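A.B. asks: give me a 3D structure for the following:
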Amino acid sequence: MRQNVERRAALVDAAIEVLAAEGARGLTFRAVDKQTAVPAGTASNYFTSRDDLLTQAGGRIYERLQPDAATIATSLSGPRDRDRVAQLMRELVDRISAYRTGYLALLELRLEATRRPELRAVLTARIRADVDANVAYHLDSGLPGDATTVVTLYLAMNWLIVEHLTLPDVFPEGEMHELVTRVVDRVVPQS
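C.D. replies: As a prediction, this is how the structure comes out:
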């Protein structure tokens, strides 16, 4: 297998784009080669199988969805109250919405994981670790609420994002931040 790190990353990013546009059935080495604008056969030199490509795409999506260091550093400036949680949730929805193809590809991977145990194991471990990290961050930071608060916000924000990215007319763009604020007001206890 080839080891050019930049080329591998470009191929995985192309796989994410193909997943978002064509779905899991459209993800082929040929489609990834075309999306990356590399010679036919390039992707097959970097990945042992289609399952390998799916698994690596799942990991890469999470790398790209993580907030950058500056966002993390400023996330807790100011008071640790319900308003801060609402601000953080609005920023989360905006960040994920800005990487629309990544989130849509992740939805495709989740569906594909129902048929592929190896992919399911990778996604389960990754998502469980993400939820655990969010709970720990929330509790350690002194924000109001407990682990159930964080899990409830996780579930609510995920489905709001799904609606926003797949059926954007259900909740128009201009209503997104207000919806997030309302969810936080109902879920997060007043500090």
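
A.B. asks: could you use CA atoms for every contact and neighbour count after this?
C.D. replies: Noted.

A.B. asks: what sits against Glu108?
C.D. replies: Glu108 is in contact with Leu19, Ala20, Gly23, Ala24, counting by CA atoms under 8 Å, 6 or more residues apart in numbering.

A.B. asks: what is the nearest of those residues to Gly58?
C.D. replies: Leu19 (10.5 Å; CA to CA).

A.B. asks: all the helices of this protein, residue numbers only.
C.D. replies: 5-22, 29-36, 42-46, 50-65, 69-74, 82-98, 100-113, 117-141, 147-166, 176-187 (DSSP state H).

A.B. asks: most neighbours among the contacts of Glu108, please name it.
C.D. replies: Greatest neighbour count in these, by other CA atoms under 10 Å, goes to Leu19: 27 neighbours.

A.B. asks: return the distance of that residue relative to Leu153.
C.D. replies: As for Leu19, its distance to Leu153 is 27 Å (criterion: CA to CA, to the nearest Å).

A.B. asks: to compare with the earlier structure, here is another sequence to fold:
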Amino acid sequence: MNPDRRDRLRDAAVEVLAAEGGRGLTHRAVDAAAEVPPGTAKNYFPSRDALLGAVAERCVEQYRALADQLAAAGPPSGRAGLHALLAGLLENVAGPGRSRLLACLELQAEAARKPWLSEVIDPMAAADFTMLEGAQRAAGLPVTPERAAMVTLAMHAALPHLLARGGRTLAAAGLDDPARYVRTVLETVYPSHSDETMT
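C.D. replies: Predicted coordinates for the structure are as follows:
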């Protein structure tokens, strides 16, 4: 099978899942989004589970590409550098990362009923904990595994609200200003007035 067409179908499937949700992810919808002849998606991904698996694999690939970009940019410098990194990740939710993250949320809902799918997407969230703990250490904060996990969980918790764009919820959570939200999280977990020494 043509690998370029396969990637085109997988990219289209990510967009369909993000736009239409789980019920809207059909072979016909993917064919239309990819602008290929009817039946093409079914030839590449014969069942709905195969289609879901293809979306999950593509989302993992996109996540790894983003992680590689962040790694290439180098570790954050100090608290200000970490703040800029985390705020940038949240701002990405409204930009180029929106479709992937919406698709990931849909995949998580599907994975609650399909354990095999959880095995495919779990490495993304797990890698976040490792990556963001490393960023906190590189910034010179007094990191413990528990503190690092709290920051990562706060970032994860923000995503569904930023994607839903509910104004009152965003205001209540402080997410109407993602940069301020990140500043609050870091100040709560790592108080700048703490007696602990930052290395």
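
A.B. asks: ok so, going back, which of the contacts of Glu108 of structure 1 sits closest to Gln87 of structure 1?
C.D. replies: Of the contacts of Glu108 of structure 1, the one sitting nearest to Gln87 of structure 1 (CA to CA) turns out to be Ala20, at 28.0 Å.

A.B. asks: hmm, Tyr99 and the closest one touching each other?
C.D. replies: No: counting by CA atoms under 8 Å, Ala20 of structure 1 sits too far from Tyr99 to count as a contact (10.8 Å).

A.B. asks: which neighbours do these two have in common?
C.D. replies: Between them, Ala20 of structure 1 and Tyr99 share no contacting residue, judged by CA under 8 Å, 6+ apart.

A.B. asks: what sits against the residue nearest the centre of structure 2?
C.D. replies: Using CA atoms, centre = their mean, the residue of structure 2 that lies closest to the mean C-alpha position is Leu101, 4.7 Å off. Neighbouring residues of Leu101 of structure 2 by CA under 8 Å, 6+ apart: Ala18, Val93, Leu159.

A.B. asks: what's the match for the first one in structure 1?
C.D. replies: By that I understand Ala18 of structure 2. Taking TM-score structural alignment, the alignment pairs Ala18 of structure 2 with Ala20 from structure 1.

A.B. asks: who's in contact with its match?
C.D. replies: Thr101, Gly102, Tyr103, Leu104, Ala105, Glu108.

A.B. asks: just give the closest residue to the first one, not the sequence neighbours.
C.D. replies: So the one you mean is Thr101 of structure 1. Ala20 (5.2 Å; CA to CA, 6 or more residues apart in numbering).

A.B. asks: also the fourth one?
C.D. replies: Sequence neighbours aside, Ala20 is the residue nearest to Leu104 of structure 1 in space, at 5.1 Å (criterion: CA to CA, 6+ apart).

A.B. asks: from Arg110 of structure 1, how far out is the one you found?
C.D. replies: 12 Å.

A.B. asks: and if you look at Val85 of structure 1?
C.D. replies: 27 Å.

A.B. asks: show me which of those two is the more surrounded one.
C.D. replies: Ranked by neighbour count (other CA under 10 Å), Val85 of structure 1 and Arg110 place Val85 first, with 24 against 18.

A.B. asks: can you tell me which residues contact the equivalent of the more buried one over in structure 2?
C.D. replies: Under the alignment by TM-score structural alignment, Val85 of structure 1 pairs with Leu82 in structure 2. Counting by CA under 8 Å, 6+ apart, Leu82 of structure 2 touches Pro76, Ala135, Gln136, Ala139.

A.B. asks: just checking, Phe47 of structure 1 touches Leu53?
C.D. replies: Yes: using CA under 8 Å, Phe47 of structure 1 is in contact with Leu53, at 6.0 Å.

A.B. asks: looking at these two, which is more packed in?
C.D. replies: Leu53 (22 against 19).

A.B. asks: do I have it right that the more buried one meets Val12?
C.D. replies: Yes: at 7.0 Å, Leu53 of structure 1 counts as touching Val12 under the criterion of CA under 8 Å.

A.B. asks: residue in structure 1 matching the residue nearest to the centre of structure 2?
C.D. replies: Aligned by TM-score structural alignment, Leu101 of structure 2 pairs with Tyr103 of structure 1.

A.B. asks: what does Asp49 of structure 2 give?
C.D. replies: With TM-score structural alignment as the criterion, Asp49 of structure 2 matches Asp51.

A.B. asks: quick one, what contacts its match?
C.D. replies: Asp51 of structure 1 touches Leu119, counting by CA under 8 Å, 6+ apart.

A.B. asks: distance check, it against Ala57 of structure 1.
C.D. replies: For Asp51 of structure 1, the distance to Ala57 of structure 1 equals 10 Å [CA to CA].

A.B. asks: next one: Arg7 of structure 1
C.D. replies: Per CA to CA, Arg7 of structure 1 is found 14 Å from Ala57 of structure 1.

A.B. asks: whereabouts in structure 2 does stretch 150-159 of structure 1 align?
C.D. replies: Under TM-score structural alignment, the match for stretch 150-159 of structure 1 is residues 148-157.
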